[in-house]
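[1] 3D, please:
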Amino acid sequence: MMVKKNLVLERLRKNQPALGGWIMGNSPVSAEIMALSGFSWVCIDAEHSQVSKETALDMFRAIELHGAEPFVRVSSNNEVEIKKYLDMGARGIIVPMIKSLKDVLNALSHIKFPPEGNRSYALPRCTGYGEFSKEYFIEANQEIFIAIMIEHIDALKDLDDIFACKAINAVFVGPYDLSGSMGIPGQFDNIDFRKVMKTIQSKAQQYGVTMGLHEVHPTSEKILELLKKGIRFIACGMDTIFLMEKSKEFASLNASNICNKTEKPAYNNHSAK
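    I've put the predicted structure just below:
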């Protein structure tokens, strides 16, 4: 047996889009549906959801079953947190609240085996419970996708050093946290916020780091526009938003006066025989 190539890394190396799903709900079924739909990757949000590690493991299995890569946004840049998800088979790690080069190096040390990092060796699920551990220990450093999140204004002073790290595969911007750290929460049209975003994007382009984006309310038009701008790593919506938006679309008919505007049905007063 052998460690397969990371589908997302392969697509990005070819300058192809890598579109993914995002899971907030505590349901392996949602994860399976996202993977079954054809996304290249599906990310479990372990930072802002109630998903347990036991449930995440079932999600990973469901995602892998349909050929997508199981990713996770960890709750913090913490060795034990990251190690647990890697050991259970995460193929991509998204690390939140990166503010400095030191934060990046800490994350890399948690994700990479020696000599590139300090990840500890074991024989968990990611190694086939030891069945292909030798291959995994050799290849994991190249096949684990690593994305960092820039979501605090303090990161700007270290952007050059952060983006110069070749081990980073993509960068996500957390717009709400970033704008909040600037004292203008949610003001995405603010001129200062737009300048900061432009700086991050230009630095990413300068250093050849893939720019990622989470389009929470996606449409085909929005995603195509992002692809035209050169953004290749895109999270499309999330399970909870998809469920809410589609539910509201039809529930709104319940609150309307549509029945008063249509012809009343002809009822049969005869009992069924």
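[2] okay, CA-based contacts and neighbour counts for the rest of this
    OK.
[3] how much space is there between Thr219 and Phe250?
    Thr219 sits 18 Å away from Phe250, taking Cα to Cα, to the nearest Å as the criterion.
[4] no no, Asn77
    Separation of Asn77 from Phe250 (Cα to Cα): 41 Å.
[5] More neighbours: which of the two?
    For Asn77 versus Phe250, the count of surrounding residues by other Cα atoms under 10 Å is larger for Asn77: 20 against 10.
[6] The structure of the following sequence is requested for comparison with the preceding one:
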Amino acid sequence: MDSFRSKKIATNPVTEKLRGGQPCVGSWLTLCSPVAAESMANMGWDWLVVDVQHSPVGFETMLNCFRAIQLGGAVPLARVPWNETIWIQRTLDAGALGLVVPMVNSRADAEATVSNMRYATRGQRSYTTSRVAAYLDADYRTWADDNLAVIVMIETIQAVEQAEAILSVDGVVGCFIGPNDLALSMGITMKETGPGTEHEAAMLHVLEAAKKVGRAAGKHCFTAGEVSMRIGQGFQFLALASDGAFLAKAAQAELNAVDFAGTASASAQDLSGKLY
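    Down below sits the predicted model:
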């Protein structure tokens, strides 16, 4: 059965790419489905984030999504519900190779995030082995301190103003801008965002702060075109839509293409029964 064993993980590809200045593109998982997670992972994303903050996913389903992501060849990450000790430590124990931590608004918030993700003497993470330890080509304790992707969310105008201090914290690998919450904190709607707006200026300020201190900046994007544009600007940790958004978009497009009058002629491809 040795031939069926998975390859041991030597380093975290996400952390390695971000520290090396390379773009790293992934997507969000909101459907609470390990099957969907495995299907997405097989498409070639660098990473996939199980959204534990804004989806109804349960803890065991989250764990099974991590397994499916790993099986499909992507790096399993999670967005925890809050910058809180129990969620951070339990999610890491379940096998996440990095976390996106919301509402990090100050240097102290960032220090707390890192402390919860590192073992003593560098942090306060309580020791146990992780589910993913068996798949590592190293001792998990020391591997985790150097390889976990610590991504703090900058999603308020207060955090934007403190971006350099936040990103200067030892152990922070990068940041992830939440454009919707940032707009809320600025008292504007998403219709008031885009090129030339204060919202765009705030995001670019975070990008420059990240470059200054040698950290990766990222954000959630809604189209492939935006991902490409942001890579050109120097953003690295970029999310493209989500499993739920892809499902809805494809389903809506196919439904809208149905000719309910039955007047359109079908090609051989239309009759093949293939969905993709």
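[7] quick one: contacts for the spatially most central residue of the second structure?
    Most central in the second structure under Cα atoms, centre = their mean is Val49, positioned 4.2 Å from the mean C-alpha point. Going by Cα atoms under 8 Å, 6 or more residues apart in numbering, Val49 of the second structure touches 26-29, 76-79.
[8] and if you look at Ala62 of the first structure?
    Ala62 of the first structure makes contacts with 28-29, 31-32, 35, as judged by Cα under 8 Å, 6+ apart.
[9] Mind jotting down where the helices sit in the stretch 101-250 of the first structure?
    Using DSSP state H, counting those that start in this stretch, the helices found in the stretch 101-250 of the first structure span residues 101-111, 133-143, 159-163, 175-181, 191-206, 220-228, 239-255.
[10] Which strand or helix spans Ala36 of the second structure?
    Assigned by DSSP states H and E, Ala36 of the second structure belongs to helix 34-41.
[11] ok so, going back, between the contacts of Val49 of the second structure, which sits nearest Phe237 of the second structure?
    Closest approach between the contacts of Val49 of the second structure and Phe237 of the second structure, by Cα to Cα: Gly26, at 7.9 Å.
[12] For my notes, confirm the closest one occurs in a strand.
    Yes: secondary structure of Gly26 of the second structure (DSSP: H, G, I helix; E, B strand; the rest coil): part of a strand.
[13] can you tell me how far it sits from Met190 of the second structure?
    For Gly26 of the second structure, the distance to Met190 of the second structure equals 23 Å [Cα to Cα].
[14] the more surrounded of these two?
    Taking neighbours as other Cα under 10 Å, Gly26 of the second structure and Met190 compare with Gly26 leading, 24 against 13.
[15] residue contacts, the corresponding residue of the first structure for that one?
    Alignment note (TM-score structural alignment): Gly26 of the second structure maps to Gly20 of the first structure. Listed by Cα under 8 Å, 6+ apart, the contact set of Gly20 of the first structure reads 39-43, 233-236.
[16] hmm, 10 Å instead?
    Each residue near Gly20 of the first structure by Cα atoms under 10 Å, 6 or more residues apart in numbering is listed here: 8, 34-35, 38-43, 68-71, 214, 233-238.
[17] What of Arg215 of the second structure?
    Arg215 of the second structure touches 18-21, 164, 167-169, 172-175, 207-209, 236, counting by Cα under 10 Å, 6+ apart.
[18] Tell me the residue in the first structure aligned with it.
    Arg215 of the second structure maps onto Val209 in the first structure, by TM-score structural alignment.
[19] Equivalent analysis for Leu184 of the second structure, please.
    Alignment note (TM-score structural alignment): Leu184 of the second structure maps to Gly180 of the first structure.
[20] doesn't Asn190 make contact with its match?
    No: at 12.0 Å, Gly180 of the first structure does not count as touching Asn190 under the criterion of Cα atoms under 10 Å.
[21] ok, the two, which is more surrounded?
    Remark: of Gly180 of the first structure and Asn190, Gly180 carries more neighbours, 15 against 12, as counted by other Cα under 10 Å.
[22] From Ile153 of the first structure, how far out is the more buried one?
    Distance of Gly180 of the first structure to Ile153 of the first structure, given as Cα to Cα: 9 Å.
[23] before we move on, the earlier item: wait, which of the helices of the stretch 101-250 of the first structure is closest to Ile82 of the first structure?
    Checking the helices of the stretch 101-250 of the first structure against Ile82 of the first structure by Cα to Cα gives helix 101-111 as the closest, at 6.6 Å.
[24] quick one: buried residues of the closest one?
    Within helix 101-111 of the first structure, the residues that count as buried by 16 or more other Cα atoms under 10 Å are 101, 103-104, 107-111.
[25] how near is the equivalent of Ser120 of the first structure over in the second structure to Met40 of the second structure?
    Structural alignment (TM-score structural alignment) places Ser120 of the first structure against Ser126 in the second structure. Here the criterion is Cα to Cα. By it, Ser126 of the second structure lies 32 Å from Met40 of the second structure.
[26] Neighbour count: those two, which is higher?
    Comparing Ser126 of the second structure with Met40 by neighbour count (other Cα under 10 Å), the higher total belongs to Met40, at 24 against 16.
[27] Compute the number of surrounding residues for the aligned residue in the second structure for Ile94 of the first structure.
    Counting by TM-score structural alignment, Ile94 of the first structure lines up with Val100 in the second structure. The number of residues packed near Val100 of the second structure is 24, by other Cα under 10 Å.
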